[in-house]
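Visitor: output the structure for:
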Amino acid sequence: MSHTMRKEENALHDNELGRVIPCNELDWSDPFTWLKLAMVDLTRAPLVTLFYGIIFTLIPMGIVYLVSLTENHLVIAPALVCFMLLGPFLAAGLYDASWEFGKGRKPSLWHSIKAIHRNSVHEWAFAVLLLVIMIFWLRIASLIHAFYPPFISNDFSELIPFLVIGSGVGALLAMFVFTISAFTQPILIERKVDLMTAVLSSINAVWSNKLVMILWAAIIFVGVLIGFLTNFIAFIVIMPLLGFATWHGYLDTITTKRKRNFM
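Guide: Okay, the predicted model is just below:
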């Protein structure tokens, strides 16, 4: 797939925080190509797919179960959002499997698990960053809970402020996390760069391809929604598929000085 380099159109520029890796200009069809390539990876790596798919399924199931023990079901949604915030970090092993295929090798489960240690300091720093955002979201969610009415009338009108504010804040936070994390983890896995360089490069890539990345975010949202509607069972396939696709999206979007010899 060929794209036109557009370094001169980068939304961000190198600064004191870190440098910005240039990105390519994406086409509307690219996200669907990423999914097609991801489907190939998924079928070629059944063990890796099943392992991470089960993890992505059991964690939200566990969250719902533990929250149900508190008899406060209003915190289930914020807790699940927290899980989704950590998703990019958990998907490191999936990126590694796709990378191994790209290099003509057969991925192994153990190799994918060790992927987190390839750039460990900055990858763990990224996990801490997501954790801080998760804690922030939980605090905001507890404040929004104050808008929940003590009792609900038949027309549910009292719920409107709660739903509007909760949905609005959740959407803004999701957009922010998507922007800073869309390609951060793949960058950290493949390249020996610092966290801020990876984050700034992700922000630049998303902002420089706003409409296409909105489409990609919508695809991810639909996938997550299907997972929720199936009591998370569909995550066994959907989350690995999105993980593999994200790696191919990264290869398609973030440029290199030299052509990759494994593509």
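
Visitor: from here on, contacts and neighbour counts on C-alpha atoms
Guide: Noted.

Visitor: identify the residues contacting residue 239.
Guide: By C-alpha atoms under 8 Å, 6 or more residues apart in numbering, the contact list for residue 239 reads 53, 56, 223.

Visitor: can we see that at 7 Å?
Guide: Going by C-alpha atoms under 7 Å, 6 or more residues apart in numbering, residue 239 touches 53, 56.

Visitor: go on, the one 5 residues further on?
Guide: With C-alpha under 7 Å, 6+ apart as the criterion, the residues that contact residue 244 are 38, 41, 94-95, 98.

Visitor: residue 91 too?
Guide: By C-alpha under 7 Å, 6+ apart, the contact list for residue 91 reads residue 243.

Visitor: and it, how far from residue 240?
Guide: Distance, residue 91 to residue 240, using C-alpha to C-alpha, to the nearest Å: 8 Å.

Visitor: try residue 59
Guide: 14 Å.

Visitor: what does residue 259 give?
Guide: 27 Å.

Visitor: one more: residue 124?
Guide: 21 Å.

Visitor: show the contacting residues for residue 24.
Guide: Applying C-alpha under 7 Å, 6+ apart, we find residue 24 in contact with 3-6, 253-255.

Visitor: try 10 Å
Guide: 2-7, 9-10, 205, 208-209, 251-255 (C-alpha atoms under 10 Å, 6 or more residues apart in numbering).

Visitor: just residue 107 next, same as before
Guide: Contacts of residue 107 (C-alpha under 10 Å, 6+ apart): 44-45, 47-48, 93-94, 96-101.

Visitor: buried ones only from these, please, as a ChimeraX command.
Guide: To isolate the buried ones among those in ChimeraX, judged by 16 or more other C-alpha atoms under 10 Å, type:
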select :44,45,48,93,94,96,97,98,99,100,101
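
Visitor: as CSV, the contacts of residue 107 with secondary structure and distance to residue 68 would be great.
Guide: Listed next are the contacts of residue 107 as CSV, based on DSSP: H, G, I helix; E, B strand; the rest coil; distance: C-alpha to C-alpha, whole Å:
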residue, secondary structure, distance to residue 68
44, helix, 38
45, coil, 35
47, helix, 32
48, helix, 31
93, helix, 30
94, helix, 31
96, helix, 35
97, helix, 35
98, helix, 37
99, helix, 39
100, helix, 40
101, helix, 41
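
Visitor: let's compare: structure for the following, please.
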Amino acid sequence: MHTFPTSSRYNDITAPSMRRADLDVPALAAFSWLRRGARDLTLHPAASLVYGGLVTATGLLMLAFGAHPYFLAAALTGFVLVGPILGVGLCELSRRDESGLPVGFDESLRALRPNRRPLLQLSAVLALAAVLWFLVSIGLMRAWLGPLAPSIEASMWNSRFAQLGLEQWSYWIGAGAVFGLSCFALTVVAVPAIIDRGVSMAAAMRASLATVAAHPIPCLIWATLLAVLVVVAFASVVGLLLIFPLLGHATWHAYRDLTMRR
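Guide: Okay, the predicted model is just below:
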């Protein structure tokens, strides 16, 4: 377990004060988080791009089987929901840099061992959420619209985006947005809280919910930017190489601004 700072700069992550909008967080703070995330990426490119490369390789593998819309939806929604866990090492890089500690890929892995249990629990919850969303969304659209797409064999020879109509995509995206925002509210500061404070998964999720309740506008804008950048990353595929580490670093700065007094 970490030993955490006791300076007045730090609030108790589970304190009742976290439920009030008593921190001055501008509505457009998300753009500052991205800017600071980009700075961390340029300061530590080697370690950061290792994570970007690992996620890019995984994304390419998923999309290699993604000609069918079911597979495409699974890849995108799974990444959005499980992405916070994949960014643990990037948050640790930013945390260590801010604290003046040695920074490198090996050092970024040090957050895993002392926080293994809550991180594994959070991983399991997010993975379950990704599977649940996929199954529920497919079930709903089959009930509303009938068979959603042609056979897998036929899909392999056609454009994946041409297989669904505008109405079908609208239902899918709308349902995914509701589900994604729910998961976002539970995890917006969960990973940084775990690695920085050593809190339990439940405490980290409570802190995330309190953070969203206290700062709904900055959090909504942050969630929108995350969704847009993930779509851009998958659209270019190799964009994951840069966009994923950018978001991982920015997540740390979001946590700092949303939960800690200056």
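
Visitor: residue 259 and residue 240 of the first structure: which is more packed in?
Guide: residue 240 (27 against 8; other C-alpha atoms under 10 Å).

Visitor: surely that one and residue 40 touch.
Guide: No. At 11.6 Å, residue 240 of the first structure and residue 40 do not qualify as touching, with contact defined as C-alpha atoms under 10 Å.

Visitor: enumerate every residue touching residue 226 of the first structure.
Guide: Going by C-alpha under 10 Å, 6+ apart, the list of residues near residue 226 of the first structure reads 220, 232-235, 238.

Visitor: list the contacts for the residue positioned nearest the centre of the first structure?
Guide: What sits nearest the mean C-alpha location of the first structure, by C-alpha atoms, centre = their mean, is residue 88, with 4.0 Å. Shown in contact with residue 88 of the first structure (C-alpha under 10 Å, 6+ apart): 95, 126-127, 130, 177-178, 181-186, 243, 246.

Visitor: quick one: map it onto the second structure.
Guide: Using TM-score structural alignment, the partner of residue 88 of the first structure in the second structure is residue 84.

Visitor: ok, of the contacts of residue 226 of the first structure, which one's closest to residue 148 of the first structure?
Guide: Distance to residue 148 of the first structure across those (C-alpha to C-alpha) is lowest for residue 232, with 26.4 Å.

Visitor: helix or strand: which one has the nearest residue to that closest one once chain neighbours are set aside?
Guide: Nearest residue to residue 232 of the first structure, sequence neighbours excluded (C-alpha to C-alpha, 6 or more residues apart in numbering): residue 57, at 5.5 Å. Per DSSP states H and E, residue 57 of the first structure falls inside helix 46-69.

Visitor: what packs against that helix?
Guide: Applying 3 or more C-alpha pairs under 10 Å, 6 or more residues apart in numbering; DSSP states H and E, one finds that helix 46-69 of the first structure contacts helix 30-44, helix 76-90, helix 92-102, helix 109-113, helix 210-229, helix 235-253.

Visitor: give the contact list for the spatially closest residue to residue 257 of the second structure that is not a sequence neighbour.
Guide: In space, and not counting its chain neighbours, residue 257 of the second structure is closest to residue 25: 6.7 Å by C-alpha to C-alpha, 6+ apart. Contacts for residue 25 of the second structure (C-alpha under 10 Å, 6+ apart) come out as 214-215, 217-219, 254, 257-259.

Visitor: let me know the secondary structure of residue 25 of the second structure.
Guide: coil (DSSP: H, G, I helix; E, B strand; the rest coil).

Visitor: how far away is it from residue 258 of the second structure?
Guide: Remark: distance between residue 25 of the second structure and residue 258 of the second structure (C-alpha to C-alpha) = 7 Å.

Visitor: list residues touching both of those two?
Guide: Common neighbours of residue 25 of the second structure and residue 258 (C-alpha under 10 Å, 6+ apart) are 214-215, 218-219.

Visitor: so which of the contacts of residue 25 of the second structure hold up in the first structure?
Guide: Retained in the first structure by both residues aligned by TM-score structural alignment, their matches' C-alpha atoms under 10 Å are the following of the contacts of residue 25 of the second structure: 214-215, 217-219, 254, 257-258.

Visitor: quick check on those: which are buried?
Guide: Judged by 16+ other C-alpha under 10 Å, buried ones among these: 214-215, 217-219, 254, 257-258.

Visitor: and those as TSV, adding distance to residue 174 of the second structure?
Guide: Putting those into TSV (distance: C-alpha to C-alpha, whole Å) gives the following:
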residue	distance to residue 174 of the second structure
214	25
215	23
217	19
218	21
219	19
254	25
257	29
258	27
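
Visitor: out of those, the closest to residue 206 of the second structure would be?
Guide: Closest to residue 206 of the second structure, out of all of these and judged by C-alpha to C-alpha, is residue 214, at 12.2 Å.

Visitor: contact partners for that closest one?
Guide: Residue 214 of the second structure neighbours (C-alpha under 10 Å, 6+ apart): 17-23, 25, 208, 258-259.

Visitor: what residue in the first structure is paired with it?
Guide: Matched by TM-score structural alignment, residue 214 of the second structure corresponds to residue 208 in the first structure.

Visitor: quick one: the residue nearest to residue 93 of the first structure when sequence neighbours are not counted from residue 58 of the first structure, how far?
Guide: Nearest non-adjacent residue to residue 93 of the first structure, counting by C-alpha to C-alpha, 6+ apart: residue 112, 4.2 Å away. Distance of residue 112 of the first structure to residue 58 of the first structure, given as C-alpha to C-alpha: 19 Å.

Visitor: do residue 183 of the first structure as well
Guide: Shown here: residue 183 of the first structure relative to residue 58 of the first structure, a distance of 25 Å by C-alpha to C-alpha.

Visitor: now swap in residue 191 of the first structure and tell me
Guide: For residue 191 of the first structure, the distance to residue 58 of the first structure - C-alpha to C-alpha - is 31 Å.
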